[in-house]
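1. Take this sequence and fold it.
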Amino acid sequence: MFVAILLSAALCAIALPSIFILIRESTKIHRQGIVKDLIKVFERYGNPGSSTIPSFEFVKYKYFVNNGSADQEGRRRDDFRIHHWILSAFPLVAITFVLNSLCLAIVIHVALRRSITVDVAWLDGRSPLPLFGWVLLASYVGAILFLLKSFVQAINNFDLSPFSMVGASVNLIFSVVAGLLFIFGVVRIPAAAFGIETTGAAAFPLTIVAAFTAGYFPDVAVRNVMRWSNLRLRKAEDERVYKGFKAIPLEIIDGIDSEIRSRLEDYHISAVQNLAAANPLMLFVETPYGVYQIMDWVAQAQLCASVGPSALAKLWRIGIRTIFDLERVALDQCCYAPALLETIGAVIWKGPEVSLSKYPIVPDLDAIRADIRFRLENPHVLRLRQVFNQVSDTIGADARRLSPIVDCEPSTGRVCPFARPAAAA
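-> Predicted structure coming up:
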């Protein structure tokens, strides 16, 4: 039994980093193909070398890192070698092997009521498992689930590296220790000091859940330990900040629901500001969504991040959905209308902060246009505009407007696309 436990633990420990390293290489090859297709599109319809898109160059630099290759300036850009992965994964394999063996022995002891041939009293089949064993098992389950999730996110973002393996080893130890520290240092000791029962039927499930949570969120557990210990000379956090500033959820963007939000969270996009500053071409390569859909989402997010969710809903009613719709109304003479601009200014400026100041609720048109101009000067807005212009150029000028409908005489034999026959005399 003991040998079988060791073999199973070793197999799982070796398979954990190996599978993710292989998936990383497969993902790199797949996304390199997508980037090559994008290169063909931009070079086909544009002037290669005449206009460089930094956001696209970042995508190419991220994924075209091959052994022995060099960039345009002659600098070698090598990907990680196999010995880098082996050396960095060794601590993770060793730690998971030890913890796998211990937790697998605990599971067999609890589930099968079988003794393990080791000199540990509480692994005897007739002995009850102490609370330490339950807390260790729950903390390790939470820690390993967090590790798997972080590896999946690293694959999605293509930032899995040998250092990720070293960091995972540290986080795994930290999570297990944080779970034990949280339960026995924060829950058990104060409860014993104040005579609170923590071993009853009702307290045991809460203890297991708390241990799992501490293993999954070790930083939260350690933060609570430090806060409740009242350590001197420690800078405390102002909790009023969390109440005054709140993150805007992604569901406010037209086209994003809870399922899409959960997918985007794998790419560290959990709020509107994250989406507003995201690289649209990078998202197209790394997510299953279309490039036009992503550009629309990012443009909506940039408008929301600029004017706020309340003003965003009001601007929708007058057809202003994205940051570039706002730019057209303010700066494009073809779309300029004083009444429309005053309405936009009233939506953006109206609020308690402005109404109580010396400025009027609705400023003049020059102030509104100046306000919109500086909202458009953020680097992520400039980047998105460059991508929009490049994509518009690839589509062509014939897509700017619909062709006019002209009368067409059937007897002439002319080819009249998008035309209707002339009315009979």
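2. rest of the way, CA atoms for contacts and neighbours
-> Fine.
3. quick one, strands of the stretch 201-350 of the chain?
-> Using DSSP state E, counting those that start in this stretch, the stretch 201-350 of the chain contains no strands.
4. again with the stretch 51-200 of the chain
-> Here the stretch 51-200 of the chain has no strands by DSSP E, counting those that start in this stretch.
5. That one: helices as residue ranges?
-> 54-63, 82-111, 131-157, 162-181, 188-193 (DSSP state H, counting those that start in this stretch).
6. Redo those helices as JSON lines? Include mean neighbour count and distance to V272.
-> As requested, those are exported to JSON lines (neighbours: other CA atoms under 10 Å; distance: least, CA to CA, whole Å):
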{"stretch": "helix 54-63", "mean neighbour count": "16", "distance to V272": "19"}
{"stretch": "helix 82-111", "mean neighbour count": "18", "distance to V272": "35"}
{"stretch": "helix 131-157", "mean neighbour count": "20", "distance to V272": "18"}
{"stretch": "helix 162-181", "mean neighbour count": "21", "distance to V272": "27"}
{"stretch": "helix 188-193", "mean neighbour count": "12", "distance to V272": "41"}
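7. out of those helices, nearest to A278?
-> Evaluated over the helices of the stretch 51-200 of the chain, closeness to A278 peaks at helix 54-63, with 9.8 Å, by CA to CA.
8. what's the spacing between the closest one and its chain's center?
-> Offset of helix 54-63 from its chain centre (CA atoms, centre = their mean, to the nearest Å): 18 Å.
9. ok, residues contacting it?
-> Residues outside helix 54-63 that contact it (CA atoms under 8 Å, 6 or more residues apart in numbering): K28, R31, Q32, V35, N279, L281, M282, R383.
10. can we see that at 10 Å?
-> Identification of contacts with helix 54-63 by CA atoms under 10 Å, 6 or more residues apart in numbering yields 27-33, 35-36, 38-39, 42, 71, 77, 79, 158-159, 278-283, 285-286, 380, 383-384, 386-387.
11. The lengthiest helix in the chain to helix 131-157, inter-axis angle?
-> Longest helix in the chain by number of residues (criterion: DSSP state H): helix 2-45. Helix 2-45 and helix 131-157 are oriented at 20 degrees to each other (axes from the mean of the first three to the mean of the last three CA atoms, to 10 degrees).
12. let's see this one next to it:
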Amino acid sequence: MGAFSEKLRGSVVGVVGVCVFVGFAVVLGVAAFWGLGSNTPLIFPICASLFLAVVTPMTVIAVRHQVRLSRIKLIDIFAKTFGLSTRPLLPLDGAAAPDLTDPKTNVSFEFVKGKYYVDLDLKGGEEPKLEDLPRFPMMLHADWMLLLCALPFMGFSAFGVFILFAPAAAILTPGGSINAWLWPSMLALGGLPSATIANAAGAAAQHLNVLTVASVAFAGAYFYCLRLLLRAVASFDLSPVTFLRAFAHMVMATTLAVVIYRVFPSAEGVTATAREFYQALSGGTVDAATAVPDAAGGVKSFWLILSFALGFVPEAAIQYALQKAGFRFKARYDEVETHARTIPVTILDGVDSPTAFRLEESNVFEVQNLATLNPIMLHIESPFGIYQTIDWVAQAQLCTVVGPERFLHLKMLNIRTIFDLERATLSEFGVDELKNAVGVILAEDCARDQACRKAFGLPSPAASTAWPANAVAHHVRIMVDDLHVHRLRQIWLLIARQLGEEHDHLKDTAPPPPRAPT
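-> Take a look at the predicted model:
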């Protein structure tokens, strides 16, 4: 009865807290509407700012809670299927720490549990029960901390969305509802000649141009932050720092766009790449003589494109501003990037373009990301089965250590995963013919290696058709002596144990220990 009363009290507090917060936001919107003269055209900007700046972040927090519940259920199903324990690994309230040698304890599974259990209000060392978890959002301290740290993001977003959708006439008209309090700032007019500032028409035109650039840059930054929040929810990485980072991103991107526009209001300061991009979009050329804004002209279409891009990718704005300012920092060694290209995950069996797009939600953008991923985590956070994720990670590990060319060549021998390579070269049941064939592939000189040696002036290797059997075994042993491979092997053995004794041969994945020197 006590537990039920506590849950009921938590539910009431959560619902009341959300209602109070939403009501306060609505009151602010109504107060803003009255304070700006109760003009009907302002209803849509105010509603849009409340929806995009308040409702959207709260929806993201609510979705995060639902994602936690659904994935904890998957964790419980996985634990029951493979005989694992859902008890927290770290002792709580003086409870005895679990034995790491217990078959019910798996290190990879403990990382998954810790990610979803760490901020739950668990008491004691007992296994958490699904019925004890809060069913509604805003019933945990973690949710309220997210909402508290989202306040700066909400405030700046509300102001930016309002200016973005506010009627231009209300901003331009002297003494209007918005123009009365939105005075030109030092950021907008600072540094201009006194005569220009004294000219009401010229100052108003310059102010409107700066507001336009800032609004479009804010739109790009907001969409970037929205994508950031959705990706963080999908991978359950949403934290208070995420909202603070999004707030800092919008402020920095908007300010930088305005600064660059103030420095280069025409196309004179545009790089050749940006100029070509503009020409490709407009089908014309950038005329610097006609691109300068004045009292009769506005922001040219080039800046509408560039300001949105600078808001969406603020790093480009920083590099652009530093470059034009003449600052020189430690140069990047860009020559190596040509020979260190990323390998797409579509090279793996079973991964097509839609699947690769879905894997990006788990922060998997290339083969190396997948090779180091916890397959249990990927199974819990995606619709893919545990056997499928294990197969993908095993393929990715083989592709990472041998390279894409040799990986495709090894597949011709039906060696698809890192464990296939182990059994082909390190197993006591291996045959010399297969080892020799693997040695030929590992020793082959692919086009990527040749280009890399030529670019950096490295000598060519000695001509050899294959490695000897002991060299092949030693080389493969170095490849598989990796923490990520050992973790995957532990999960492999866990599943092999559950499949039954008739599948004991699957447990022969660990390489034999190296021989002692004689």
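13. Let's see the ChimeraX selection covering just the buried ones among the contacts of helix 54-63 of structure 1.
-> The buried residues among the contacts of helix 54-63 of structure 1 can be selected in ChimeraX (16 or more other CA atoms under 10 Å) with this line:
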select :27,28,31,32,35,38,42,158,278,279,280,281,282,283,285,286,380,383,384,386,387
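14. need the contact list for the counterpart of P218 of structure 1 in structure 2.
-> Counting by TM-score structural alignment, P218 of structure 1 corresponds to P314 in structure 2. Contacts for P314 of structure 2 (CA under 10 Å, 6+ apart) come out as 217, 220-221, 224, 249-250, 252-254, 256-257, 307-308, 320.
15. Equivalent analysis for D254 of structure 1, please.
-> Counting by CA under 10 Å, 6+ apart, D254 of structure 1 touches D296, W297, Q300, A301, R321.
16. My guess is the second one contacts N279. True?
-> No: proximity of W297 of structure 1 to N279 does not meet the contact threshold set by CA atoms under 10 Å, at 11.4 Å.
17. Okay, helices next: where are they in the stretch 201-350 of structure 1?
-> Going by DSSP H, counting those that start in this stretch, the stretch 201-350 of structure 1 shows helices at 203-216, 218-229, 240-244, 258-265, 272-276, 280-286, 291-307, 309-316, 323-331, 338-349.
18. what about N470 of structure 2, how many neighbours?
-> Close neighbours of N470 of structure 2, defined as other CA atoms under 10 Å, add up to 13.
19. which SS state does it fall under?
-> Using DSSP: H, G, I helix; E, B strand; the rest coil, the structure places N470 of structure 2 in helix.
20. Need the counterpart of it in structure 1.
-> Aligned partner of N470 of structure 2 by TM-score structural alignment: D366.
21. show me what contacts that match?
-> Shown in contact with D366 of structure 1 (CA under 10 Å, 6+ apart): A330, I372.
22. ok, it to V329 of structure 1 distance?
-> Separation of D366 of structure 1 from V329 of structure 1 (CA to CA, to the nearest Å): 13 Å.
23. any shared contact partners between those two?
-> I372.
24. So for T389 of structure 2, what's the nearest residue that isn't a sequence neighbour?
-> Of all residues not flanking T389 of structure 2 in the chain, P375 sits nearest, at 5.4 Å (CA to CA, 6 or more residues apart in numbering).
25. how much space between that neighbour and A200 of structure 2?
-> Going from P375 of structure 2 to A200 of structure 2 by CA to CA gives 64 Å.
26. that older thread, please indicate which of the contacts of D254 of structure 1 has the highest neighbour count?
-> Neighbour max across those (other CA under 10 Å) = A301, 30 neighbours.
27. Quick one: neighbours of the residue nearest to V362 of structure 1 when sequence neighbours are not counted, just the number.
-> Nearest non-adjacent residue to V362 of structure 1, counting by CA to CA, 6+ apart: A346, 5.1 Å away. A346 of structure 1 has 17 neighbours, counted by other CA under 10 Å.
28. Under the alignment, what does A346 of structure 1 map to in structure 2?
-> Checking with TM-score structural alignment, A346 of structure 1 has V440 as its match.
29. Please name the residues that touch that match.
-> Contact analysis of V440 of structure 2 by CA under 10 Å, 6+ apart lists L434, S464, T465, A466, W467, P468, V472.
30. wait, doesn't the fifth one sit right on L442?
-> Yes: the pair formed by W467 of structure 2 and L442 meets the contact definition of CA under 10 Å, at 8.1 Å.
31. what is in contact with the two at once?
-> Applying CA under 10 Å, 6+ apart, one finds that W467 of structure 2 and L442 are jointly contacted by N436, H475.
32. tell me, how many neighbours does L16 of structure 1 end up with?
-> Residues lying near L16 of structure 1 (other CA under 10 Å) number 16.
33. Now check it against structure 2: what is it aligned to?
-> Per TM-score structural alignment, L16 of structure 1 is aligned with T56.
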